[in-house]
Each structure stands twice: as C-alpha cells, then as structure tokens.
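J.: the following comprises the amino acid sequence and a computationally predicted model.
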Amino acid sequence: MDKIDRLYAKASEYCLSFPGTSERESHGSSAFFIDGKKAFVHFRNNHHGDGNIGIWCAAPPGVQQLLTAGNPDVYYVPAYVGHLGWVGVRLDRADGWEEIAAAIGDAYAARAPKKYLAQLADRV
C-alpha cells in the first residue's frame, strides 16, 4: 500500500465512523455523505494537476479564511466548493493525524443534523 492509499484508508475509516455516514463516488473521486445526501468530505488526489493529496472539508463560516491564512502549506481554498467556505487539507503536509481528524470532525459537525450531533457526545 503506497502513501496515497494509506492516507485515503485512514481518512475514509474516520469519515465512516460518524453516525449516518456513507461513501460513494462523486465528481470522479470518493466523497463522504450524511444520510446519503449531504457531502461533508471529498478525497482528492492531484485534482486537475494541482499536486495535492488532500481532502475538501465543509467548514463553518470564517474558518476557511483563518486556516488558509494561518497555515497555507497545509490548508487551501479548493476548486468548485471554495466559494461555499469549504477548506482543502493537504494530507501529506498536515502536522499529524490529529489535525486531519479535527478537520474531518469539524466538517461533519458543520453538516450533520442535530440527531447525529447529540450522539457525538457519547464518543468522548
């Protein structure tokens, strides 16, 4: 298993650990959905030759600007969904799994219905 496969496998496993989540192909790559409807993370490998091994994550208002300004080596504004506030995370440049997991968790929280968010309190 190469680096890209390992990063994808770990991110996929974490995305699917949240209540009501599923994975399917969307726009040419794997994406993770809540109740099969609301996307919260897309996996992207060298999208249109950008060189990034990353995930695109839903984010609350203002978070994209804070992250991309604070650490542009890791965070970027992704194509197509950047104007909606989503943030790209370069998996191969993040400062460890905790940073990636936090981005995925925040993406889930930004899109999940209250019934699932209540279940997250039990995950601590």
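T.: That came through, no problem. Residues are numbered from 1 along each chain as shown.
J.: contacts, neighbours, all on C-alpha from now
T.: Fine.
J.: tell me how many other residues crowd residue 45.
T.: By the measure other CA atoms under 10 Å, the count of residues near residue 45 is 17.
J.: from residue 29, how far out is it?
T.: According to CA to CA, to the nearest Å, residue 45 stands 8 Å off from residue 29.
J.: comparison target, given below:
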Amino acid sequence: MAGSTTKGPGPVPSKDFERIVRKLREVERGSGRDYTSFSVRGKRFGYHWPRTDTVGLKQTIAEQQALVAERPDVFEEQFTSGGFGWVVVQLGGIEADELAELVYEAWRLSAPEDLAAEVPLPQL
C-alpha cells in the first residue's frame, strides 16, 4: 500500500494497529475511559490503550507463555480466562507482520468456526 508505515522493521504506530483490525470481518468496537475493545459476534479478542501504546490480545495459553518467555520487553502476561491467555503487546517493540498474525489469531480464537474459515490472514 502506498504511504503505509506497516511494512518493514520497526515499531507499529497505533493507527496501523487499528488498520489491521479493520481488515477483519464483523469486528465490534467498544469504548472505555482509557481503551477501545474489539469483539467478534459478541466475543472479545482485543483491547487498545492509546495512552500507553499497548494492545491486549487473546491467545492460547501456550502462545502467551512462549511470547512472554521469548521477549519480556515486548510481551507481558495480562491474565488467563476460559482456557485462553491474554498478552499485552508493546507496539513500539513489534513489527507489523508479527502483530497482524497475533491480531488475526486473537480474532480467530473468538470468531465462530464458519466465519473464521472464510477469512484468511489479512495482507498488509
């Protein structure tokens, strides 16, 4: 995409995180005092805290543990619930392609099977 800042190494701006989310289907946005939440068909898959330039994403517990162990400067454990592990991602420490994969996985874990099967990993 012309003028995009999502390709290549370096931090991901908040606006590019939002653009990644917009490529997914049936995303519902909610607003809190300091955050925006993202759901698909009523099931939450992510949060964005613009003030801290972080996002929270639903992952498998195994993926949550692997991310935090690999790069604790970028990922931190948020909480576990319902068999899933939520991870906080520092946008300043992740590349766009990796973030897109994590956002897609968070969405896929929350989307109904039929919808998830229809939507491939978004291209940046």
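T.: Everything's here; your move. On a predicted model such as this, the values are computed, not experimentally measured, just so you know.
J.: max-length helix in structure 1?
T.: The single longest helix within structure 1, with elements called by DSSP state H, is helix 97-111.
J.: where does that helix end up in structure 2?
T.: Residues 96-110 of structure 2 are the counterpart of helix 97-111 of structure 1, counting by TM-score structural alignment.
J.: and the matching stretch, how far from structure 1 on average?
T.: With both structures laid over each other, stretch 96-110 of structure 2 and its partner residues in structure 1 are 0.9 Å apart on average (mean CA distance after the TM-score superposition for structure 1).
J.: and residue 40 of structure 1, how far from residue 59 of structure 1?
T.: For residue 40 of structure 1, the distance to residue 59 of structure 1 equals 9 Å [CA to CA].
J.: so for the two, which residues contact both of them?
T.: 107, 110 (CA atoms under 8 Å, 6 or more residues apart in numbering).
J.: okay, buried residues for the longest strand seen in structure 1 please.
T.: Within structure 1, and with DSSP state E defining each element, the longest strand by residue count is strand 38-45. Taking 16 or more other CA atoms under 10 Å as the neighbour-count basis, strand 38-45 of structure 1 is seen to contain the buried residues 39, 40, 41, 42, 43, 44, 45.
J.: before we move on, what about stretch 74-94 of structure 1?
T.: Residues 74-78, 82, 85-91, 94 are the ones in stretch 74-94 of structure 1 that count as buried (16+ other CA under 10 Å).
J.: okay, how far is it across it, tip to tip?
T.: Across its full length, stretch 74-94 of structure 1 reaches 6 Å between end residues, using CA to CA.
J.: who touches it?
T.: With contact meaning CA under 8 Å, 6+ apart, stretch 74-94 of structure 1 is reached by 7, 52-64, 67-68, 73, 100, 103.
J.: in strands, which of the residues you listed appear?
T.: With DSSP E as the criterion, strands contain 53, 54, 55, 56, 57 from among those.
J.: list the buried residues in stretch 12-19 of structure 2.
T.: Under the neighbour-count criterion of 16+ other CA under 10 Å, stretch 12-19 of structure 2 has 12, 13, 14, 16, 17 buried.
J.: what residue of structure 1 matches up with the third one?
T.: Residue 14 of structure 2 maps onto residue 8 in structure 1 when the alignment is built from TM-score structural alignment.
J.: distance of that match relative to residue 67 of structure 1?
T.: As for residue 8 of structure 1, its distance to residue 67 of structure 1 is 22 Å (criterion: CA to CA).
J.: ok, residue 24 of structure 1 next?
T.: If you measure residue 24 of structure 1 against residue 67 of structure 1 using CA to CA, the figure is 27 Å.
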